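> Only the shape, not the letters, is given here:
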């Protein structure tokens, strides 16, 4: 963790502009097979997976622009706005934490980042700040390390295959989570304390290279929590990455919507949400944003 006293101050007008917006980290990559990504099929809590390959356009037309504010990162992963002045904390998987000023694109290394075990998908990953920042200047990081001595083992939920993102929905205070399936079967979940989310005894995915189901569907078992939204086997999937609920003022038409990046599909997905909990929430993918950029969208904040 680090302290906000070490952060130089940015221009307030820039802060207001940046804080109201929506930011996404992207990693340029080659367009592979099936890279048009998720079919947007609606796998809701009542099991209505359409699999028709189309998003549900809700007629919301928002004018936005893309601005590059910094570059030169190595495996950028997580991003978080500082609400007091609009600068950005950015993690890089090898273990670097940086502070980016959108006003001039300057990047400052932040001291005190932990030593991490960087290999494969491991390393320095996500970053978030305390809800009362800057009054409480704590910064929280997720990372892989080889020494966990003194750590307290606590399991809040289980049955997750490959979790990629968590976001708190301000209207309810509930934690939402995105994770990868095997072949397709990607999920959006509302997390309940002590909940079993199925893996490996329940899944909406197929085995790699086949059309055979990995396991029975969540809805065929009474002892697991079903995802509020999923991409069934054969849909093309939506390998998710970072996610955030948009609560800003710049785009009021989007307020309360869930935004999630996708890797292989290479776009930023927008989802509308109705209902509050793990059993009554309805999620609909509305539109793919930034789909013409060939970007693997990783971190999202706004």
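Thanks, I have it. Everything numeric in this text was worked out from a predicted model, so none of it was measured. Residues are numbered from 1 along each chain as shown.
> alpha carbons only for contacts and neighbour counts from here, please
OK.
> All the helices of the stretch 151-300 of the chain, in order from the start?
Using DSSP state H, counting those that start in this stretch, no helices are assigned anywhere in the stretch 151-300 of the chain.
> Quick check: residue 258 touching residue 268?
No - applying C-alpha atoms under 8 Å as the test, residue 258 and residue 268 come out as separate, 10.3 Å apart.
> More neighbours: the two, which one.
residue 268 (27 against 22; other C-alpha atoms under 10 Å).
> Can you tell me how far that one is from residue 294?
Between residue 268 and residue 294 the distance is 11 Å, computed by C-alpha to C-alpha, to the nearest Å.
> now residue 180
20 Å.
> who's more crowded, the two?
Taking neighbours as other C-alpha under 10 Å, residue 180 and residue 294 compare with residue 180 leading, 23 against 20.
> Grab the nearest non-local neighbour of that one.
Spatially, and ignoring its direct neighbours in sequence, residue 180 is nearest to residue 186 (4.6 Å; C-alpha to C-alpha, 6 or more residues apart in numbering).
> That neighbour: what's it in contact with?
178, 179, 180, 204, 205, 230, 231, 232, 237, 238, 239, 240 (C-alpha atoms under 8 Å, 6 or more residues apart in numbering).
> which among the residues you listed end up buried?
Taking 16 or more other C-alpha atoms under 10 Å as the criterion, what is buried in the contacts of residue 186 is 178, 179, 180, 204, 205, 230, 231, 232, 237, 238, 239, 240.
> from memory the third one sits against residue 240, does it?
Right, residue 180. Yes - the pair residue 180 and residue 240 qualifies as a contact (C-alpha under 8 Å) at a distance of 6.5 Å.
> Residues that sit against both of these two, list them.
With contacts taken as C-alpha under 8 Å, 6+ apart, residue 180 and residue 240 have 164, 186 as neighbours in common.
> Distance check, residue 95 against residue 61.
Taken as C-alpha to C-alpha, the span from residue 95 to residue 61 is 39 Å.
> between the two, who's got more neighbours?
More neighbours surround residue 95 than the other of residue 95 and residue 61, with 21 against 9 (other C-alpha under 10 Å).
> Use this one as the comparison:
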């Protein structure tokens, strides 16, 4: 660091022929320079922390704090920032050089109680042209109960407003008193929109094909039902349904190697699981589960860990981490993480890394447990770093990478 100063004085030092006090000034400037350097180093240290891992030293940098229970993040193209949802109902734009925006206008009113509120966010596949932003959120009905709703608006050029917000999907009937909304939004390679839903804490509804609780639904981006959905023309089954028998789905992502949708869901007391939902298949809840009720008793409807006509998860946890957020790592930035699946954990306050071989989970590594923070969402940034949101009233956006 170089500091310079030009100053004139009326008094002089008769012995040296220099301005009086100049040596003191230089000493003060040098001291100030060293203090500034030390302060900057301390600030960088406090904003970044290192942790050991099986693949090398991990560096965690805080990019943002003060978020109100953030739920999801979507990166905008061309390094123009990211959109972040906050569960109480705010959508914000974060930019590395501009900080966090005020709440963006045009966001629909949400049911912000218990687990409800503004939830997932996804950009349209043609966002660069359409500027469509998709949101899922809890919405209250006339009787006070709530369900999951999804729609899209057009992000204004200045990023301050969602214009012409249009609802394309409503979970019906509305049965939630504040629990188990899900939800995650994923576009596949053909442009279909999948919405992973919770069962509103109403167990039997996951098996009811005339209801949209505990389902994965598949839609065109404008909300129309694709003609080849598995239950089209099979009333009273709902034509939106892609798969059923799910509990409370908190993560969904498209596998970049197979192109298949993966989802994960909370079990009750135990039994968190990962599934690869296939058209028309039944994923078991509450007939088959690896968990028990919160009371310690068996789930009343459960036939065991297996039930006829239902699919087994590809991976499950006997003890629930309370998984949330999910992202496949296919970036070139950190080759040691290739073929990994990152999952957030709320109860266990960790970032879970699963090593994959095709559709098989080979092993698990727990990361960042020393942070003692609930991890709500996990995404891979365009720069190849892993980004997570922590779930708190002073929630944070963290950037995570291997030391290079």
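Good, I have the coordinates. All values reported here derive from a predicted model rather than from experimental measurement.
> ok, the residue mapped onto residue 264 of the second structure from the first structure - contacts?
Mapped onto the first structure by TM-score structural alignment, residue 264 of the second structure lines up with residue 178. When contacts are counted by C-alpha under 8 Å, 6+ apart, residue 178 of the first structure touches 163, 164, 165, 166, 186, 187, 188, 189, 240, 241, 243.
> what about the first one, distance to residue 181 of the first structure?
Same thing as residue 163 of the first structure. For residue 163 of the first structure, the distance to residue 181 of the first structure - C-alpha to C-alpha - is 9 Å.
> The two: who's more crowded?
Just comparing residue 163 of the first structure and residue 181: by other C-alpha under 10 Å the higher neighbour count belongs to residue 181, 28 against 16.
> looking at it, that one is touching residue 160, isn't it?
No - applying C-alpha under 8 Å, one finds residue 181 of the first structure not in contact with residue 160, separated by 9.3 Å.
> number of nearby residues for residue 201 of the first structure?
14.
> can you check the one 5 residues further on too?
Residue crowding around residue 206 of the first structure was assessed by other C-alpha under 10 Å; the count is 20.
> contacting residues for the aligned residue in the second structure for it?
By TM-score structural alignment, residue 206 of the first structure lines up with residue 292 in the second structure. Counting by C-alpha under 8 Å, 6+ apart, residue 292 of the second structure makes contact with 268, 269, 270, 271, 298, 299.
> how many neighbours does the closest residue to residue 226 of the first structure other than its chain neighbours have?
Leaving aside its chain neighbours, residue 226 of the first structure sits nearest to residue 218 (5.2 Å; criterion: C-alpha to C-alpha, 6+ apart). Residues lying near residue 218 of the first structure (other C-alpha under 10 Å) number 20.
> Residue 36 of the second structure should be in a helix, yeah?
Yes - applying DSSP: H, G, I helix; E, B strand; the rest coil, one finds residue 36 of the second structure inside a helix.
> what about it, neighbour count?
By the criterion of other C-alpha under 10 Å, residue 36 of the second structure has 13 neighbours.
> ok, now residue 122 of the second structure?
Around residue 122 of the second structure there are 22 residues (other C-alpha under 10 Å).
> For it, what is the corresponding residue in the first structure?
With TM-score structural alignment as the criterion, residue 122 of the second structure pairs with residue 128.
> now do residue 325 of the second structure
In the first structure, the residue equivalent to residue 325 of the second structure is residue 242, according to TM-score structural alignment.
> For the residue nearest to its match when sequence neighbours are not counted, list the residues it contacts.
Distances taken as C-alpha to C-alpha, 6+ apart put residue 299 closest to residue 242 of the first structure, at 4.6 Å, once the chain neighbours are dropped. Applying C-alpha under 8 Å, 6+ apart to residue 299 of the first structure gives the contacts 24, 25, 26, 76, 77, 78, 79, 241, 242, 243, 261.
> For residue 327 of the second structure, give its distance to residue 80 of the second structure.
The spacing between residue 327 of the second structure and residue 80 of the second structure, counted by C-alpha to C-alpha, is 21 Å.
> Looking at these two, which is more packed in?
Shown here are residue 327 of the second structure and residue 80; by other C-alpha under 10 Å, residue 327 has more neighbours (24 against 13).
> my guess is the more buried one meets residue 380, correct?
Yes - counting by C-alpha under 8 Å, residue 327 of the second structure does reach residue 380; the two are 6.5 Å apart.
> Can you give me every residue that contacts the counterpart of residue 344 of the second structure in the first structure?
Under the alignment (TM-score structural alignment), residue 344 of the second structure maps onto residue 261 of the first structure. The contact partners of residue 261 of the first structure, by C-alpha under 8 Å, 6+ apart, come to 24, 240-243, 267-269, 296-300.
> ok, and the most crowded of those?
Neighbour counts for those (other C-alpha under 10 Å) peak at residue 240, which has 31 neighbours.
> Ignoring the adjacent residues along the chain, who's closest to it?
Using C-alpha to C-alpha, 6+ apart and skipping the chain neighbours, the partner closest in space to residue 240 of the first structure is residue 262 (4.4 Å).
> Please report how far that neighbour lies from residue 79 of the first structure.
Going from residue 262 of the first structure to residue 79 of the first structure by C-alpha to C-alpha gives 15 Å.
> again with residue 161 of the first structure
In terms of C-alpha to C-alpha, residue 161 of the first structure sits 23 Å off from residue 79 of the first structure.
> The aligned residue in the second structure for residue 226 of the first structure: neighbouring residues, count only.
Matched by TM-score structural alignment, residue 226 of the first structure corresponds to residue 312 in the second structure. By other C-alpha under 10 Å, the residues close to residue 312 of the second structure number 19.
> and what of residue 307 of the second structure?
The number of residues packed near residue 307 of the second structure is 17, by other C-alpha under 10 Å.
> which of the contacts of residue 299 of the first structure does the second structure keep?
Retained in the second structure (both residues aligned by TM-score structural alignment, their matches' C-alpha atoms under 8 Å) from the contacts of residue 299 of the first structure: 77, 78, 79, 241, 242, 243, 261.
> The first one -> the second structure?
With the correspondence set by TM-score structural alignment, residue 77 of the first structure lines up against residue 71 in the second structure.
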